[in-house]
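Chemist: Sequence plus predicted model, see below.
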Amino acid sequence: MTSFASAGEQWTAERAQEWAKGRPWLAGSNFTPSTAINQLEMWQEETFDPATIDRELGYAAGCGMNTARVFLHNLLWEQDSEGLLKRMDQFLGIAEKHKIGVMFVLFDDVWDPSPKLGRQRDPKPHVHNSGWVQSPGKEVLQDEAKRAALEPYVKGVLTRFKDDKRVIIWDLYNEPGNPNKSAYGPVELADKPKHSLDLVQKCFKWAWEVRPSQPLTIGVWANDWSTKEKRDALNAYQLDHSDVVSFHVYKDLAETKKFTEPLFEYGRPVLCTEFLARTAGSRLQDILPYFKEKGVGAYQWGLVAGKTQTQYPWESWKQPFTEEPKVWFHELFHQDGKPFDKEETDLYKKLTAAP
């Protein structure tokens, strides 16, 4: 008999595998519309842009993508929780029209540590992700009482969509503990991994109290998870509490295999929720067929080059660029729907085609 999780429980590995059974191989992108510099600009009422979302998810569907990973922000809940839920519902309707299942991300430890509501700044010319913001910001993350006060956001969003078939996975927290050294200095927040681990633990507790019908995950992204003994505290907690296992890797095929294959030992479905960094060796032509062969869900970074400017590499924070790089770092399409490289979109069509 299959064991189904009830409130307060992680899914069994068998339940997680049952979720994956009969589902097509997941292939898609991390999605922000090209008109938004970050999560706040994507979702706030004044700048929410359903026309662009519809058009650009159409590009994704047109090359065979069937899923998208999409970031939220706790400040949106505090600003206008009902408005956020309404716009999420509208977004899900657009995604469903294009047969794209959505993975929502609730928190994120990367880029600007001081997010603010309202009008977002303009992009810095030629700089990768110059306006992306952390959720929560460092002022909340470093304060135990403020971390605890995030509970209504997590539970409110999960409760509203816990049985919504348009949501296929919940990614509770992106890259917990990321120190942001390349962009925001060596000591952005003292003891950040300790604070992040506390919020990771709270995320699973709160989510289990709601216990959505969709799987929960928090992906590993740094340090060594090649064996259980080598894991640090964050990686161990994430891997031991996720319903489905997820990870990030921005490396060439040989290195990607080294990061991927230890995760099969957990006996759960495996998803790579971030990859594709062409000039760092992470190329779709190499890695996408490998993920398909192994049944690893694949979410490349970026879809349409726009205000996030992630066609520029990470090095653009330190090394000045005066024009767009000839080889894009992330992203798949220009804003008019023309692929950066038609070979890549043809590969998606080939690998996602029904047998």
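Modeler: Cool, got the structure. Residues are numbered from 1 along each chain as shown.

Chemist: Could you use CA atoms for every contact and neighbour count after this?
Modeler: OK.

Chemist: What distance do you get for Phe31 to Arg160?
Modeler: According to Cα to Cα, to the nearest Å, Phe31 stands 21 Å off from Arg160.

Chemist: Which one's more surrounded, these two?
Modeler: A direct count of neighbours by other Cα atoms under 10 Å for Phe31 and Arg160 places Phe31 higher, at 23 against 13.

Chemist: Identify the residues contacting the more buried one.
Modeler: Phe31 is in contact with Ala68, Arg69, Val70, Trp301, Gly302, Leu303, counting by Cα atoms under 8 Å, 6 or more residues apart in numbering.

Chemist: Next step: those restricted to strands.
Modeler: For the contacts of Phe31, the ones inside strands are Ala68, Arg69, Val70, Trp301, with DSSP state E as the criterion.

Chemist: May I ask which of the residues you listed has the most neighbours?
Modeler: Ala68 (29 neighbours).

Chemist: Name the residues that touch the longest helix seen in the chain?
Modeler: Secondary structure of the chain per DSSP state H: the longest helix is helix 74-97. Helix 74-97 is contacted from outside by 40, 43-45, 48, 50, 53-54, 57, 101-102, 106-107, 116-117, 135-136, 150, 153, 157, 160, 166-167, using Cα under 8 Å, 6+ apart.

Chemist: Below is structure B, check it against A:
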Amino acid sequence: MSNTTSTPDRWTPERAHAWFKAQPWALGANFLPASAINQLAMWQADSFDPERIDLELGWARGLGMNTMRVFLHDLLWAQDAAGFKQRICQYLDIAERHGIFTMFVLFDSCWDPHPQLGPQREPIPGVHNSGWVQSPSATQLADRSTWPQLRAYVEDIVKTFGQDPRVTYWDIWNEPDNQGGGMGYYLPREAKDKIALVAELIPQAFAWARAQNPSQPLTSGLWLGDHWAPGSSELNAVQTCQLACSDVISFHDYNWPEKFESRIQQLQQYGRPLICTEYMARSLGSTFDIALPIAVREDVGMINWGFVDGKSQTKMPWDSWKKPYTIDPPLVWFHDVLHTDGTPYRQREAELLRLHGSAEAQRARAERVRG
């Protein structure tokens, strides 16, 4: 499964910047409807909830959001590729009606490494994101004989939607070098030598997607460590691939503004557009009022984790895996922007989002990048 000579080249920095400047400044959230505990529940036929998706994407647009990052899963494709793609089309139709673009995530190394199709478990009371699942599973990752099926999944999904103007990015793999999610809870269940296996597979996943010649750029976000600048000795094999293969560089940051600005400055040295695909953890110092002005100044797209309070329970902090929270809601929400009924957690946050996502703000940004 080595890369073939016919695989299109990675986008040049010039092409990436031209594309990025032609798009609206990305402002949005990682999207999971409140009715779903994970990506399997979101997409399976028995639990797919277009009415709730329509409601929540309407709220998103009302907040000035224009881009949602949405996770797919290889098992959904293996179970019923045609049905899965039909539901993706239905989702995109809904999003388009609300003026929402979509970044699709193909693989994910976070949380439960043994996903199962069918009815998903109920949330663990007081625990952050207690039902989220990985793709591929630990079993698939450790068994190279299953990788051709992963390839078929990537190729079919990207071929099907690779020219769709409603899709604006392909996020090949979310936090690929993450292991032991749930504050170490899942570490004993991870694939042996997980990171080495991912380092072997992720460049192939990029190549499979790129071979479909999509009109959208490919990316995979850095999140681990503090030193990401070119030549850093701290970059591991997975991160080196992410940086070498991404057309547009993406990253995650849940830190105080000093760290957020430092990450941006390091990544700007690669000469490519930047988008932050996860941020906003209030108790850690990552907030809308601090992060958004920095991002606007540096022209970094911004997609926060968490949107509507629901079954994912991401208003609870990460440390709830160690000690589930008995206070619901917690005194300070960790993630999430809206209550289940659509009212803002903080009205000031809603005002900030509308300000930065307004048509006036988008026009001002377009003038800046043209200059």
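Modeler: It's in. Fair warning: this is a prediction, and the values are worked out from it, not measured in the lab.

Chemist: Name the residues of stretch 126-144 of structure 2 that come out as buried.
Modeler: 126-142 (16 or more other Cα atoms under 10 Å).

Chemist: How many residues are close by Glu78 of structure 1?
Modeler: 14.

Chemist: How about the contacts made by the residue minimising distance to the centre of structure 1?
Modeler: Nearest to the geometric centre of structure 1 sits Arg69, at 4.8 Å (Cα atoms, centre = their mean). Going by Cα under 8 Å, 6+ apart, Arg69 of structure 1 touches Gly28, Ser29, Asn30, Phe31, Val102, Met103, Phe104, Val105, Thr273, Tyr299.

Chemist: Check Phe107 of structure 1 too.
Modeler: Taking Cα under 8 Å, 6+ apart as the test, what Phe107 of structure 1 contacts is Phe71, Leu72, His73, Asn74, Gln134, Ser135, Pro136, Leu172, Tyr173, Asn174.

Chemist: from what I can see the third one touches Gln39, true?
Modeler: Yes: with contacts defined as Cα atoms under 8 Å, His73 of structure 1 counts as touching Gln39 at a distance of 6.4 Å.

Chemist: Which helix or which strand is home to Leu271 of structure 1?
Modeler: For Leu271 of structure 1, the host element (DSSP states H and E) is strand 270-275.

Chemist: Could you tell me which residues within the helix or strand just after that strand count as buried?
Modeler: Beyond strand 270-275 of structure 1 on the C-terminal side, the first helix or strand identified by DSSP H and E is helix 284-294. The neighbour-count check on helix 284-294 of structure 1 (16+ other Cα under 10 Å) flags Leu284, Gln285, Ile287, Leu288, Pro289, Phe291, Lys292 as buried.

Chemist: Please apply the same query to stretch 342-355 of structure 1.
Modeler: Buried, per 16+ other Cα under 10 Å, within stretch 342-355 of structure 1: Glu344, Thr345, Leu347, Tyr348, Lys349, Leu351, Thr352.

Chemist: now for Glu255 of structure 1: what does it line up with in structure 2?
Modeler: Residue correspondence to structure 2 (TM-score structural alignment): Glu255 of structure 1 is matched to Lys259.

Chemist: hang on, the earlier thing: using JSON lines, lay out the buried residues of helix 284-294 of structure 1 together with distance to Asp191 of structure 1.
Modeler: Shown next, in JSON lines, are the buried residues of helix 284-294 of structure 1 (distance: Cα to Cα, whole Å):
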{"residue": "Leu284", "distance to Asp191 of structure 1": "36"}
{"residue": "Gln285", "distance to Asp191 of structure 1": "39"}
{"residue": "Ile287", "distance to Asp191 of structure 1": "35"}
{"residue": "Leu288", "distance to Asp191 of structure 1": "36"}
{"residue": "Pro289", "distance to Asp191 of structure 1": "39"}
{"residue": "Phe291", "distance to Asp191 of structure 1": "35"}
{"residue": "Lys292", "distance to Asp191 of structure 1": "38"}
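
Chemist: Which one of the residues you listed is nearest to Val220 of structure 1?
Modeler: Phe291 (17.0 Å; Cα to Cα).

Chemist: how about the helices in the stretch 51-200 of structure 2?
Modeler: 74-97, 138-142, 147-161, 194-210 (DSSP state H, counting those that start in this stretch).

Chemist: so what does the second one touch, helix or strand wise?
Modeler: To tie it back to what came earlier, the one meant is helix 138-142 of structure 2. Packing contacts for helix 138-142 of structure 2, counted by 3 or more Cα pairs under 8 Å, 6 or more residues apart in numbering; DSSP states H and E, involve helix 194-210.

Chemist: roughly how far is the helix it packs on from the heart of the chain?
Modeler: 17 Å (Cα atoms, centre = their mean, to the nearest Å).

Chemist: what range in structure 1 does it sit on?
Modeler: Mapping helix 194-210 of structure 2 onto structure 1 (TM-score structural alignment) gives residues 192-208.

Chemist: So what does Asp232 of structure 1 match up with in structure 2?
Modeler: Checking TM-score structural alignment: Asp232 of structure 1 goes with Asn236.

Chemist: Revised request: answer the last question for Ile169 of structure 1.
Modeler: By TM-score structural alignment, Ile169 of structure 1 lines up with Tyr169.

Chemist: burial measure for its match, as a count.
Modeler: There are 22 residues near Tyr169 of structure 2, going by other Cα under 10 Å.

Chemist: Please name the nearest non-neighbouring residue to it.
Modeler: In space, and not counting its chain neighbours, Tyr169 of structure 2 is closest to Met103: 4.6 Å by Cα to Cα, 6 or more residues apart in numbering.

Chemist: Just to check, the one you found is in contact with Trp170?
Modeler: Yes: here Met103 of structure 2 lies in contact with Trp170, judged by Cα under 8 Å, at a distance of 5.8 Å.

Chemist: Comparing these two, which shows the higher neighbour count?
Modeler: Neighbours per residue (other Cα under 10 Å) separate Met103 of structure 2 from Trp170, with Trp170 holding more: 27 against 23.

Chemist: ok, now how distant is the closest residue to Ala291 of structure 2 other than its chain neighbours from Leu352 of structure 2?
Modeler: Nearest residue to Ala291 of structure 2 in three dimensions, chain neighbours excluded: Pro257, at 6.5 Å (Cα to Cα, 6+ apart). Going from Pro257 of structure 2 to Leu352 of structure 2 by Cα to Cα gives 17 Å.

Chemist: And Trp147 of structure 2, by the same measure?
Modeler: 44 Å.

Chemist: do Pro125 of structure 2 as well
Modeler: 31 Å.
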